[in-house]
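Engineer: Pasting the sequence and the predicted coordinates here, then a few questions.
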Amino acid sequence: MGAMSDDADDRPIVTEIVDGVGVLTLSRPRKINAVTVEMLGLIDAALDGWQHDPAVTAVVLRGAGERGFCAGGDITQIHRNGTTDPRRSVDMWRREYRGALRLSRFPKPVVSLMDGLAMGAGVGLGGHVALRVVTERSAVGMPETLIGLTPDAGGSYLLSRAPGELGTHLALTGRAMTGADAIATGFADVMLASSDLDRVIPALTAGGVPAVRSLAVDPPPAPLLSAAGWIDDAYRGDDARAIVARLRRLGSEGVADAGGAADDIEAASPTSVVLTLHAQRRARRLPDLEAVLGQELALVSALAASHDLVEGIRARVIDKDRSPRWSPPTLDEVDVEGIVDSIDWDTRL
C-alpha cells in the first residue's frame, strides 16, 4: 500500500511516475481514502496526462495507510447535500460513474490494489480495471442499502453477474466479501500476499500484467461458495418479502446464517431493498457496464434527496446510533409498483 501515514488534505491524490508506471495514490488514510469530488477531478487529470504520455506504460491505483484502499464516497458530504442541494450529489455521482467507465476502457493496463477495505466508490475505482488485486486483508463490498442507497459505481454490474444468487445476497444485505469471495464473485482477479504489494510496480515494469499475475498466491476457500446452495434457494424471484420469508424458514431449519441475512435485510432501508432487487434483476439483462451505470445514475438521482438516505447516513455515520427511522419502516409497507415506476430506468450516463 502507500507509504504515507498522515492525511495530506492539500494532496488527497498523490501521483508519480516510477519506472514507466503511473502510480496514483488515494491519500486520505484517516478517512480510509474516502473519495471526494476534488479527488475525482484530480484522478481524471492524472489519467489525462498519462493516457498520451509515451513514458507511461501502465497505471497502478492504490490507497495510503494500512486500513484500506478506499472506504467509499464522502457520505458526510452526501448527507449535507441531501438537506441543501441534492443536485451536487448527482453531479458527483455522474462524474464518479464516468470515471469508472473510463478506467474500464483505459488504453493502458490499470492495476488496482484493493488491500484492506474496498467499499462502494472503492469498487468503482478498483473493480473495473485490467487487473484487480486483493489480499488476505481485503474486505470488498457494496453496503449501500444500509444507508438508504443502492449499489452503484458499477457495483450492481458486478453483483448481477456473480454466480447464482450470490450477488443478490450481497446487494440486499450489504455484506462484505473476503478477498477469496471477491475472486469467486468476479470482483477481483488475483490474490497477492499484502507483503508482496511492493513488488507490483517492479513486476509491471519488467513484464507487464502477466508478471504481476505471476506474483499471485492461491486464495483460501471462499466462504460464500460454501453457502451458495441455500443462498440460491432463498434469493430466487423478484419479491423481497418472499426472500426474507425463505431466509427465516431456512434459519428455523438450522441454517443460522440465513436468519442473520434476514436480519440484515430487515435492518436496511425497505425502499432501498426493493429498488436494489429490481435493479439487480434488470442489470442482468443490460448489455454492458455503461448501460448499468446509467441505470445506477437514475436510482441515485431519485434517492439523492430522499428521507431514507439522509436518515441512513445520520444513523450510521453522523450520530452512529445505528437506529435509522426508515419511511416506510417495513417491506410490507413499501408501494413496490409505485417505487419502481418512479425511476427512469433508461437513463443514460
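Structural biologist: Right, received. Where do you want to start?
Engineer: contacts, neighbours, all on C-alpha from now
Structural biologist: Fine.
Engineer: what ranges do the helices span in the stretch 151-300 of the chain?
Structural biologist: 155-160, 166-173, 179-185, 200-213, 223-226, 228-234, 240-252, 256-267, 270-283, 289-303 (DSSP state H, counting those that start in this stretch).
Engineer: quick check: longest helix of this structure.
Structural biologist: As assigned by DSSP state H, the longest helix anywhere in the chain is helix 86-105.
Engineer: what angle do the helix or strand following that helix and helix 200-213 make?
Structural biologist: Heading C-terminal from helix 86-105, the first helix or strand you meet, by DSSP states H and E, is strand 110-114. Inter-element angle recorded for strand 110-114 and helix 200-213: 100 degrees (by axes from the mean of the first three to the mean of the last three Cα atoms, to 10 degrees).
Engineer: Report the angle between strand 110-114 and helix 86-105.
Structural biologist: Using the same axes, to 10 degrees: strand 110-114 against helix 86-105 is 120 degrees.
Engineer: Centre of the chain to strand 110-114, how far?
Structural biologist: Relative to its chain's centre, strand 110-114 lies at 14 Å (Cα atoms, centre = their mean, to the nearest Å).
Engineer: Quick one: list the elements packing against the helix or strand just after that strand.
Structural biologist: Remark: after strand 110-114, the chain's next helix or strand is strand 117-119, criterion DSSP H and E. Judged by 3 or more Cα pairs under 8 Å, 6 or more residues apart in numbering; DSSP states H and E, strand 117-119 is in contact with strand 68-70, strand 139-141.
Engineer: Give the burial count for Val334, as a bare number.
Structural biologist: Neighbourhood size, Val334 [other Cα atoms under 10 Å]: 16.
Engineer: Asp48 versus that one, what's the distance?
Structural biologist: Look at Val334 and Asp48: by Cα to Cα, to the nearest Å, they are 45 Å apart.
Engineer: One more to weigh against that first structure:
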Amino acid sequence: MHSTPEASEKRTIVERNGALGHIRLNRPKALNSLTLDMVRDIDEAMDRFESDHDIAVVLISGEGERGFCAGGDIRAVYDAGRAGSAAPIDFWAEEYRLNARIARYPKAYVAFMDGIVMGGGAGLTVHGSHRIVTERTRFAMPETGIGFYPDVGGSWFLTRGPGELGTYIALTGEILGAGDVILAGLADHHVPSECFADLTDELAGLSQCGAAEVGAAIATFVTEPVPCTLALVRDEIDRLFRFDTIEEIIAALEEESSDFALKTLETLHRKSPLSLKVTLRLLRFGTSSASLEECLEREFSALTGVMKSHDFYEGVRAAVIDKDRNPKWQPASLDVVTEADMEPYFTPSPQPLFSES
C-alpha cells in the first residue's frame, strides 16, 4: 500500500487509563485516514480490552482538531488497484469485519466524532454503542462522487434511520453538522469539543459498569447542537427520495421548483451515474436485510465491480490526484447505464466475509 512520511510514526495509539481503554487514531496530517495496519491495531486493542476485566468502556478518538477520520487511505487503494494488487480487497475485508465487531462488542464503545467523519470513519463510529458529535463534526458519505458507494455497513445504518434521510445522505454525499447526524440516527449525543478531556477523565473513573452507567456519565456533558438544516426539508426528502430508481427520484426533483430541489439536482448530476444506481440498489436491498453482516457481505461482493470499474479510478483521479474536480464518467449518463454494467457489483463473492454457521 501507499507509504507516506508518517510511516515511521505510530499511527494508532492505544492507552489504558483507569477503567478506560482509549484508542487514538494518529495520522492528523492525513485526517487520520485508515490503513490496514491501523485496522489491525484497533482490532488487537479491542481484543485486549475485551479480555481485561478492569476495563469498563472503550473510547475511540482522532488526533488533531480537523478530523476524527476521513475514511480509508483512498490514494493507497488507487495505487494498489492500478498495480493489480490484492491489498485493497484485504484492507476492506478486515475493515468490514472490524465494523461488524464494533456493532456486537460486549463492552460500551464510545466514539468521539469530532471534526471530519467520512466513509471508513463512519464505520468506526456509527456502529458503536455511544456515538458523540461536537460543534466541529462534519459527517458525510461522499462515495458516489468518486465512483464508489457508501460501504462499511452504509446499506445497513443508512436504512435504519427516519424516512428517506439515509437515501438522501448516501446519494448526495451532503456534509452534515452535529444536529443533522443525530436527526438521521447516526449519533446519540452532542458534547462540546472542549469537554473531551473532562469526559475522558469521567469515563476513566468508572468502575465495572454497563451501558447505562456510561450513558449517564456522558449525559453530564451533553448540550443542544445548533438547529438542524435537514429538519427544514425533511418532508421534501421523504417525498422525493422514496422511489426505487434514480430516474424516478430525478423526475420527482425536476417537478419541483424549490431551492432544495434545484440544488439537489445539481449535486446528483455531478455524481457517477453508475455509482448512483449501484448505491440505491444496495440501499433498497439493505432495507430488507436481517443483519449488518448481510449488508457488509453484499457490499464486499460489490468491490469486484469497483476494482474493475472506470469510474472509481477516474473519480479518485479527479478528486485526489489531479484535483481538477472534473471526472469523466463512463457511462456518462443514467440512461445508458445497463444491467450488464451493474452485474459485477451484485455477483456474490466466492469467499464470504463471515461464516454461515
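Structural biologist: Looks like it came in fine. Since this is a predicted model, take the numbers as computed values, not measurements.
Engineer: What does the TM-score come to for these two?
Structural biologist: Scored against TM-score structural alignment, normalised by the length of structure 1, the superposed chains reach a TM-score of 0.93; 340 aligned residues with a Cα RMSD of 1.7 Å.
Engineer: got the helices of the stretch 151-300 of structure 1 as TSV, with distance to Ala315 of structure 1 and mean neighbour count columns?
Structural biologist: Output for those, formatted as TSV (distance: least, Cα to Cα, whole Å; neighbours: other Cα atoms under 10 Å):
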stretch	distance to Ala315 of structure 1	mean neighbour count
helix 155-160	23	26
helix 166-173	17	25
helix 179-185	28	24
helix 200-213	39	18
helix 223-226	28	14
helix 228-234	28	17
helix 240-252	23	19
helix 256-267	12	19
helix 270-283	15	22
helix 289-303	17	23
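Engineer: now for those, which one comes closest to Ile78 of structure 1?
Structural biologist: helix 289-303 (11.0 Å; Cα to Cα).
Engineer: Touching the next helix or strand after the closest one from outside, list them.
Structural biologist: Later in the chain than helix 289-303 of structure 1, the nearest helix or strand by DSSP H and E is helix 307-313. The contact list for helix 307-313 of structure 1, computed with Cα atoms under 8 Å, 6 or more residues apart in numbering, reads 75-76, 79, 82-83, 146-149, 269, 271, 303, 324-327.
Engineer: cool, and stretch 15-26 of structure 1?
Structural biologist: Under the criterion Cα under 8 Å, 6+ apart, residues 2, 12-14, 33, 43, 46, 50, 55-64, 69-70, 201-202, 204-205 lie in contact with stretch 15-26 of structure 1.
Engineer: Could you rerun that using 6 Å?
Structural biologist: Around stretch 15-26 of structure 1, the neighbours that count as contacts under Cα atoms under 6 Å, 6 or more residues apart in numbering are 13-14, 33, 55-64.
Engineer: got it, and stretch 56-69 of structure 2?
Structural biologist: Stretch 56-69 of structure 2 has contacts (Cα under 6 Å, 6+ apart) with 19-26, 28, 31-33, 107-117, 121, 208-209.
Engineer: next one: it to chain centre, how far?
Structural biologist: Relative to the centre of its chain, stretch 56-69 of structure 2 is centred 15 Å away, using Cα atoms, centre = their mean.
Engineer: Any idea how far apart the tips of it sit?
Structural biologist: End-to-end distance (Cα to Cα), stretch 56-69 of structure 2: 24 Å.
Engineer: and Pro324 of structure 1, what does it touch?
Structural biologist: Shown in contact with Pro324 of structure 1 (Cα under 6 Å, 6+ apart): 312, 315.
Engineer: Assign it to helix, strand or coil.
Structural biologist: Classification of Pro324 of structure 1 using DSSP: H, G, I helix; E, B strand; the rest coil returns coil.
Engineer: Map it across to structure 2 for me.
Structural biologist: When structure 2 is aligned by TM-score structural alignment, the residue opposite Pro324 of structure 1 is Pro327.
Engineer: again, but for Arg314 of structure 1
Structural biologist: In structure 2, the residue matched to Arg314 of structure 1 (TM-score structural alignment) is Arg317.
Engineer: Quick check: its match vs Lys308 of structure 2, distance?
Structural biologist: 15 Å.
Engineer: Pick out whichever of those two has more residues nearby.
Structural biologist: Just comparing Arg317 of structure 2 and Lys308: by other Cα under 10 Å the higher neighbour count belongs to Arg317, 19 against 14.
Engineer: so who does the more buried one touch?
Structural biologist: If you count contacts by Cα under 6 Å, 6+ apart, Arg317 of structure 2 has none.
Engineer: before we move on, back to that, Ala258 of structure 1: which of the contacts of stretch 15-26 of structure 1 is nearest?
Structural biologist: Closest approach to Ala258 of structure 1 among the contacts of stretch 15-26 of structure 1 (Cα to Cα): Asn33, at 32.5 Å.
Engineer: Number of residues surrounding the residue lying closest to the closest one once chain neighbours are set aside?
Structural biologist: Leaving aside its sequence neighbours, Asn33 of structure 1 sits nearest to Cys70 (Cα to Cα, 6 or more residues apart in numbering; 4.8 Å). Cys70 of structure 1: 32 surrounding residues under other Cα under 10 Å.
Engineer: With Thr76 of structure 1 instead?
Structural biologist: Thr76 of structure 1: 14 neighbours (other Cα under 10 Å).
Engineer: Now do the contacts for it.
Structural biologist: Applying Cα under 6 Å, 6+ apart to Thr76 of structure 1 gives no contacts.
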